[in-house]
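> here is my input, please return the structure:
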Amino acid sequence: MKKASVAWVAIDGGPAYAVWCVALESALYVVTGPGEQAVPGLAAAGSAEVTLRGDHGGRIVSWPAEVTRVTPGDEQWASLAPQVAAKRLNSPQPAPELVDRWAAECVLSRLAPADAPVTAGDSLPDASHAEQPRETPAARPTRRPFRLHRVRRR
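Predicted coordinates for the structure are as follows:
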């Protein structure tokens, strides 16, 4: 888990969402909210299922997680939020400003293992478990290919 930077999180048996995360103190930390990633229901959830993949790209473990919220003003917030902000790729602002924005607008969730893994090692299924892409308003119509110059026909 300590090498994880991406995890799939499912809330209440719903679809899994790919999220960037930071592994610290035997738990994963995930930031959600405006300007960050969206995981519907994570901020209010008490539990979730986390799936991690290995270096080869395949799933290596799925485990139930206890979800708790790290709130601004806690001792944990003061030590954890800057560490998570330092690991944030493509940050729109410096880490101290990012932590302040998170305190005002976002939720920092701690996902800690609640029980033994659901699937790992030999218990991993052989099927791909690939799903159809979800509907999204971000879909665009397919455009014609760009041509740098005119093609002459003889």
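
> contacts and neighbour counts: CA atoms only from here.
Noted.

> who does the lengthiest strand in the chain touch, helix- and strand-wise?
What stands out as the longest strand in the chain, according to DSSP state E, is strand 59-70. If contacts are counted by 3 or more C-alpha pairs under 8 Å, 6 or more residues apart in numbering; DSSP states H and E, strand 59-70 sits against strand 47-53, strand 107-113, strand 119-120.

> tell me how far the residue most central in space within the chain lies from D126.
Geometric centre of the chain, nearest residue: V19, 1.1 Å, by C-alpha atoms, centre = their mean. Going from V19 to D126 by C-alpha to C-alpha, to the nearest Å gives 24 Å.

> kindly report the same for A139.
For A139, the distance to D126 - C-alpha to C-alpha - is 31 Å.

> R88 now?
Per C-alpha to C-alpha, R88 is found 34 Å from D126.

> more neighbours, these two?
Neighbour tally, R88 and D126, criterion other C-alpha atoms under 10 Å: the higher count belongs to R88, 17 against 7.

> ok, A114 - contacts?
W63, P64, A65, E66 (C-alpha atoms under 8 Å, 6 or more residues apart in numbering).

> most neighbours among these, please name it.
In the contacts of A114, the most neighbours by other C-alpha under 10 Å go to A65, 24 neighbours.

> report the contact partners of that one.
S47, A48, E49, V50, L111, A112, P113, A114, D115.

> just the buried residues of those residues.
Applying 16 or more other C-alpha atoms under 10 Å to the contacts of A65, the neighbour count classes S47, A48, E49, V50, L111, A112, P113 as buried.

> second input sequence below; structure requested for side-by-side comparison:
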Amino acid sequence: MTQELLDQALVEEATKKSGLIWVRGAAAPSPAGPGEEAPTRALWHVWHEGAACLVGDGPGEQPLPGLVDGGHAVVTVRSKDKGGRLVTWSATVVELAADTPEWDAAVGELKGKRLNAPDGEAMPERWARECRVVRLEPTGATAEPPEGSLAARPLPSPATTRRPAPAALPRLLLKRRKRG
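The predicted structure follows:
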């Protein structure tokens, strides 16, 4: 019993303090067998009422592949200061219905952590129309983080640099170093 409480405390504290978690979702099992695993993604989140809450799958928001209501996910949490893996835990995925008290509470927390939102105060209405809000609820099972490097080729993304860096940038950067 003591080990379970320690694992629960580790999951909660590590996930609260890390602004980024690595999540691998699996589709909900069908009568034909288990669902297919989705790729592991780095996702921003907030810890709220005992679970990691995420928003995504809408225009301008993070993708949430394999995170389906009732499905399972594996979450790996990194250390905020060193970046190393701290704990890996299993979760049940719960999709929150828009405009319910649970959704409102989760969105209230997520709204405060969303950086560079294009629509500011109108963000919750857009999330209700176009996005999904999910909770990753710990099942209590933790695992040893995998050994070795998990480095992988970046997943395809529509993200691009807006334009090439200005030609004068290297000179400007060198001037700052000389002054300091």
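
> aligned to A116 of the first structure, what sits in the second structure?
Aligning on TM-score structural alignment places A116 of the first structure opposite A141 in the second structure.

> ok, which stretches of the first structure are strands?
6-10, 16-20, 22-24, 27-32, 47-53, 59-70, 107-113, 119-120.

> okay if I get those strands as TSV plus distance to Q76 of the first structure?
Compiled in TSV, these are given as follows (distance: least, C-alpha to C-alpha, whole Å):
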stretch	distance to Q76 of the first structure
strand 6-10	22
strand 16-20	20
strand 22-24	12
strand 27-32	12
strand 47-53	20
strand 59-70	7
strand 107-113	11
strand 119-120	30
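
> R147 of the first structure is nearest to which of those?
Of all these, it is strand 16-20 that lies closest to R147 of the first structure, at 35.1 Å by C-alpha to C-alpha.

> which SSE is D7 of the second structure in?
Element membership of D7 of the second structure, judged by DSSP states H and E, is helix 2-17.

> tell me how far the counterpart of R132 of the second structure in the first structure lies from R134 of the first structure.
In the first structure, the residue paired with R132 of the second structure according to TM-score structural alignment is V107. Distance of V107 of the first structure to R134 of the first structure, computed by C-alpha to C-alpha: 24 Å.

> tell me which of the two has more neighbours.
The residue with more neighbours, out of V107 of the first structure and R134, is V107; 21 against 6, by other C-alpha under 10 Å.

> pretty sure the more buried one sits against G35.
No: using C-alpha atoms under 8 Å, V107 of the first structure makes no contact with G35, being 11.4 Å away.

> where do the contact lists of these two overlap?
Joint contacts of V107 of the first structure and G35 (C-alpha under 8 Å, 6+ apart) do not exist.

> show me what contacts A18 of the first structure?
With C-alpha under 8 Å, 6+ apart, A18 of the first structure has these contacts: V6, A7, W8, V9.

> redo that, cut-off 6 Å
A18 of the first structure is in contact with A7, W8, counting by C-alpha atoms under 6 Å, 6 or more residues apart in numbering.

> before we move on, what about the one 5 residues further on?
For A23 of the first structure, the set of contacting residues under the criterion of C-alpha under 6 Å, 6+ apart consists of K2.

> again with the one 10 residues further on
G33 of the first structure makes contact with C106, according to C-alpha under 6 Å, 6+ apart.

> where in the second structure does the helix ranked longest in the first structure fall?
Secondary structure of the first structure per DSSP state H: the longest helix is helix 75-87. Using TM-score structural alignment, helix 75-87 of the first structure lines up with residues 101-113 of the second structure.

> thanks again, I'm all set now.
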